Each structure stands twice: as structure tokens, then as C-alpha cells.
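In: sharing a sequence plus its predicted fold:
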Amino acid sequence: MDEQTTKLIEELQFKTSRAGGKGGQHVNKVSSKVMLIWNVDASSIFTDEQKTLLKERLANRINKEGELLLDASSDRSQIKNKEIVIERFLNILDEALKVDKPRIPTKIPKSKIIARLDRKKMQSDKKADRRWRHE
């Protein structure tokens, strides 16, 4: 991990709780579910533009207090769930901060336009031949 990722992980808060589901008595007595909480506005790693972009792209994941909430409860181990939720968090941030390439509109080649018009003419002729003619 690089230095920036380490600083980012230090900004995270974690809460644990009991996970539901299979596991019998183990589930009832061990807090293996991990919830990750990260305040976007309080982050010192990202610029204001990056924070705005994150808020825009992750709007459905950020609550009213400006916190990004993620949880993991797929594993029986709290440590493993913490690793899973950190990895998901880093992937989500990477995806949200990707800069989209601008689309360069392309011109339709003349040959394709002519071929389309030819197909349309052939279809029109076929339908015209089926019509009943008055004579």
C-alpha cells in the first residue's frame, strides 16, 4: 500500500455488530459484522473538486451527514470482514474518481449511408410489388 492509501485508511471509522444469518450460537455471541464510516468532507487527502465529484457520483451511498457507509458480514471473522470492506471501499473510490474519456463523434461513412438507402429502396420495391394495381 502506498502512503496515500495508508492515510486514507487512518481516516476511516469502524463499528462492529452481530451479523445475522447462519452460524448458530457463534453468530449470537460474536460481533463479526463490520461497518465502515468515512466522512467525505472531513477528508484531508482529496481536493475540493475530488470531494464534489465523489459526492455527486456516490450520492446514493452518502447519508445526510456526508458519511459514506459500507458494511461487510460475509465472513465469520471480524478481521476478514474488515479487510473485505476496506477493499470494497478502495474499489468504490477508484471507480468514482475515474475520469471519463470524452466521446469523439464519428462520421458515418458514405458507403454505409448508400448501402442503407439501397436496402430501403429494395424493401420499398418489394412492398410495391405486393400491392394490387388498378388497370
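Out: Nice, thanks for sending it over.
In: from now on I want contacts and neighbour counts done on CA atoms only, so please keep to that.
Out: Will do.
In: what about Thr16, how many neighbours?
Out: 18 (other C-alpha atoms under 10 Å).
In: and it, helix, strand or coil?
Out: What DSSP: H, G, I helix; E, B strand; the rest coil gives for Thr16 is strand.
In: then Ile108?
Out: Three-state call for Ile108 (three-state DSSP): coil.
In: and it, what does it touch?
Out: Applying C-alpha atoms under 8 Å, 6 or more residues apart in numbering, we find Ile108 in contact with no residue.
In: please apply the same query to Arg61.
Out: 68-69.
In: ok, it to Asn28 distance?
Out: 28 Å (C-alpha to C-alpha, to the nearest Å).
In: hey, where'd the strands end up in the chain?
Out: Here the chain has its strands, by DSSP state E, at 13-17, 33-39, 67-72.
In: name the residues of the first one that are buried.
Out: So that's strand 13-17. With burial defined by 16 or more other C-alpha atoms under 10 Å, the residues of strand 13-17 counted as buried are Thr16.
In: take a look at this one as well, against the first:
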Amino acid sequence: MDRYGSEKGLFVSSRVRIPDDELEEAFIRSAGPGGQNVNKVATAVQLRFRASASSVLSDDVKTRLLKLAGSRATKEGEILLEASRHRTQERNRQDARDRLVALVREALVPPPPPRRKTRPTRGSVERRLDAKKGRSDTKRMRGRVDD
């Protein structure tokens, strides 16, 4: 059991828990820290999440998630995260899961509504033009004085 959930899946929010059968982990040799151990032990983690086939995410969340994933998303709609920052397999596994949770949480937030264009009121336009005219008069008065 890790800090994000139990055997039932990966806890993202109070409403979203990704089931374990939608996640696939593969352990590979790491190029990161570890000394001679790097050449012997597969400590890096490749975490695959089948986002397009997910049963817990809505279609618009899936679309946002794949867009946020960028180059980490495959053509088949999977998200592939690699973690090799740490020396141990377990910490790399947790790091990959943390990054996936952060990505899904970001995708769960809907985008703000588009901005509606507004026009300035007649009064605000007149006030702006009056201020410009007053400033212009002030600057014109600074010029050379003719008799």
C-alpha cells in the first residue's frame, strides 16, 4: 500500500481513483545515480496509463490529459512516464505515480470560459478623450511664445 491508495488503484481525488488494471509498470535499467549498481539492477520505472480506454475519466478530461501529456502521450492514447531520479526501484515507482497523479489532477480542472468582448461605455470614451485633449493643451502651452 502506497500513500495514494490501496490495492484498488491510484487515488487522484475524492471522486477519481485509477484502477490498477489501467496501469502497467515495467522496470528497466537506469542511467541515473547508483554507481556500479546501475549496470546490474533495473531501478528505473516505465509507467503506462491507458488514458483513452480509462473507465474513470470523462471524454473531455481524457482530451485535456492527452494534450497536457504532450510528447509523453502515444498515438494509441497511452501516457508513458519514465522515472529514474532515485537509486531505488520503489522510490522511482512512487515518483512516476506522483507525476501521473499531478497530471491527472491538472486535467480534471476545466478551462475557464472564453472571454466575452465588451465595448467601452460612451462616458468612458468621452472621459478618455477629454483627458487626452487636456494633456495635449498642457503640452502645447509649453512651446515657444510668439508675440
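Out: Noted; the coordinates are in hand. These figures come from a predicted structure and were not determined experimentally.
In: can you calculate the TM-score here?
Out: The pair, once superposed, lands on a TM-score of 0.72 when counted by TM-score structural alignment, normalised by the length of structure 1; 135 aligned residues with a C-alpha RMSD of 3.4 Å.
In: now render the strands of structure 1 as CSV, adding distance to Glu95 of structure 1.
Out: Formatted as CSV, the strands of structure 1 follow (distance: least, C-alpha to C-alpha, whole Å):
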stretch, distance to Glu95 of structure 1
strand 13-17, 21
strand 33-39, 16
strand 67-72, 15
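In: which of those strands is buried the deepest?
Out: Mean neighbour count (mean count of other C-alpha atoms under 10 Å) peaks for strand 33-39 among the strands of structure 1, with a mean of 21.
In: in structure 2, what range does that one match?
Out: On the basis of TM-score structural alignment, strand 33-39 of structure 1 is assigned to residues 44-50 in structure 2.
In: for that stretch, the distance to its chain's centre please.
Out: 18 Å (C-alpha atoms, centre = their mean, to the nearest Å).
In: try stretch 69-80 of structure 2
Out: Distance, stretch centre to chain centre, for stretch 69-80 of structure 2: 14 Å (C-alpha atoms, centre = their mean).
In: likewise for stretch 33-44 of structure 1?
Out: With C-alpha atoms, centre = their mean, you get 17 Å for stretch 33-44 of structure 1.
In: show me what contacts Arg18 of structure 1?
Out: 27-33.
In: leaving out the residues flanking it, which one is nearest to it?
Out: Leaving aside its chain neighbours, Arg18 of structure 1 sits nearest to Ser31 (4.1 Å; criterion: C-alpha to C-alpha, 6 or more residues apart in numbering).
In: ok, the one you found - contacts?
Out: So Ser31 of structure 1 contacts 16-19, 78 (C-alpha under 8 Å, 6+ apart).
In: about what we covered before: list of residues touching the match of strand 33-39 of structure 1?
Out: Contacts with stretch 44-50 of structure 2, where a contact means C-alpha under 8 Å, 6+ apart, come from 22-30, 77-85, 89, 92-93, 96-97.
In: redo that, cut-off 6 Å
Out: 22-30, 78-84, 93 (C-alpha atoms under 6 Å, 6 or more residues apart in numbering).
In: now it on structure 1. Mean distance?
Out: When structure 1 is overlaid, stretch 44-50 of structure 2 sits 1.0 Å from its aligned residues on average, using mean C-alpha distance after the TM-score superposition for structure 1.
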